[in-house]
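[1] this one's sequence-less:
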C-alpha cells in the first residue's frame, strides 16, 4: 500500500525537478514505473517499522505518515541520480526514520487516528478505594 502519491510530491519538489529525477527514458515525461517502484519501496520500509506494533495494512492510513512517505520518496528519487542526495533531503529522510523508530518502540503514536488507540501512560497510578485502612497512619507515627 502506497502511503503517498505523485500529487503529494508537489509539496516538496517542483515538476521540473520531478521530471529530472523520474524520467529514465528521456521522453520528457515522468515515468510512472519509477514512481510506483519508489512508492512501493517507501511503503515497505514504513511497514517494516510498523509491523511489530500494528496490524497491516493500515486502514485508514494515519495522516501523519503521508509527509514522512513524501520525504522518504523524494530522498530515494535523488539517490537514483549521480549527484546523490542533497544534505537537506537526507536530513528529512533521517528525521522520518527516527520518527518511525520511535513509533516502533511505542514512544510515540501515529496521532489521533492511531489504529492501536491511545495506550494508557506508563507508570500510571491506580487507586483502589476498597483498600484496608493504613496500619501506621499519621497519628500513630507522630513523634517519630
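    Received, thanks. Only a predicted model underlies this, so the values are computations on that prediction, with no experimental measurement involved.
[2] please make it C-alpha for all contacts and neighbour counts, starting now.
    OK.
[3] thought residue 103 was touching residue 109?
    Yes. Residue 103 lies in contact with residue 109 (CA atoms under 8 Å); the separation is 5.7 Å.
[4] higher neighbour count, those two?
    residue 109 (20 against 16; other CA atoms under 10 Å).
[5] list the buried ones in the helix or strand harbouring residue 45?
    Secondary-structure element containing residue 45, defined by DSSP states H and E: helix 32-50. Residues of helix 32-50 classed as buried: 35, 38-47, 49-50 (neighbour count, 16 or more other CA atoms under 10 Å).
[6] tell me the spacing between residue 44 and residue 24.
    For residue 44, the distance to residue 24 (CA to CA, to the nearest Å) stands at 23 Å.
[7] could you grab the helix/strand/coil label for residue 78?
    helix (DSSP: H, G, I helix; E, B strand; the rest coil).
[8] burial count for it?
    20.
[9] next up, the contacts around it.
    If a contact means CA atoms under 8 Å, 6 or more residues apart in numbering, then residue 78 has 21, 84-86 as its contacts.
[10] also this one, for the comparison:
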C-alpha cells in the first residue's frame, strides 16, 4: 500500500499534467505511464518512511490525511524529469519540512495509534547492592 495513488495524483493535478509528466514514448501515446507513476510513488514511500521511522512504526497501517498530502507533493515533484515550476518545488520543500517536523515531534499525526509504545528505559542501568559501609557498621568511627 502506498501513501498516495495515481487517482489521487490525477484528482489533485489533473489528467493532462500526469500524462505530460509520464508519457515518455516516442511518439507520445497520450496516456499515463503507470510504471513511471508506480516508481515515483514507491520512491515517495521510501522518503516518507525514512523520516517517520524514528517516531512511528512504518509503513503506517492507517494513512493520515497529512501523509497523503505530503506524498502527493513529493510524488509529482519526482515525476518531473526537468526543473519543475515554482509551485511544485515550493510544495515539495514544504512537504520535506513537514516530514522533518513530524520526525522531530513538532507535528503529530492524526492517526495516534501509529506511534510506537515507549520502552520506558533510558539506557542507563543501575545496580543497587548492599553498601559495605553504613551508619550501623561504622559506629564508633564517626
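    Great, that's in hand. On a predicted model such as this, the values are computed, not experimentally measured, just so you know.
[11] how big is the offset of the helix holding residue 45 of the first structure relative to the second structure?
    Compared with the second structure after the fit, helix 32-50 of the first structure shows a mean deviation of 0.4 Å (mean CA distance after the TM-score superposition for the first structure).
[12] which residues in the second structure does that helix align to?
    Counting by TM-score structural alignment, helix 32-50 of the first structure pairs with residues 34-52 of the second structure.
[13] which residues of the first structure fall in helices?
    Remark: helices assigned in the first structure by DSSP state H are 6-9, 15-22, 32-50, 65-79, 87-105.
[14] dump those helices into JSON lines; add distance to residue 114 of the first structure as well.
    Shown next, in JSON lines, are the helices of the first structure (distance: least, CA to CA, whole Å):
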{"stretch": "helix 6-9", "distance to residue 114 of the first structure": "21"}
{"stretch": "helix 15-22", "distance to residue 114 of the first structure": "31"}
{"stretch": "helix 32-50", "distance to residue 114 of the first structure": "11"}
{"stretch": "helix 65-79", "distance to residue 114 of the first structure": "11"}
{"stretch": "helix 87-105", "distance to residue 114 of the first structure": "10"}
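[15] for residue 115 of the first structure, find the nearest of these.
    helix 32-50 (11.0 Å; CA to CA).
[16] let me see the residues that make contact with the closest one.
    With contacts defined as CA under 8 Å, 6+ apart, helix 32-50 of the first structure is touched by 1-6, 22, 24, 56, 69, 72-73, 76-77, 100-101, 103-104.
[17] any of those buried? List them.
    2-4, 22, 69, 72-73, 76-77, 100-101, 103-104.
[18] closest to residue 30 of the first structure among these?
    Ranked by distance to residue 30 of the first structure (CA to CA), these are led by residue 22 at 5.3 Å.
[19] dump the residue contacts of the closest one.
    If a contact means CA under 8 Å, 6+ apart, then residue 22 of the first structure has 30-31, 34-35, 77 as its contacts.
[20] run the last query once more with 10 Å
    When contacts are counted by CA atoms under 10 Å, 6 or more residues apart in numbering, residue 22 of the first structure touches 28-35, 38, 77-78, 80-81.
[21] do the same with residue 105 of the first structure
    Counting by CA under 10 Å, 6+ apart, residue 105 of the first structure has contacts 49-50, 52-53, 99.
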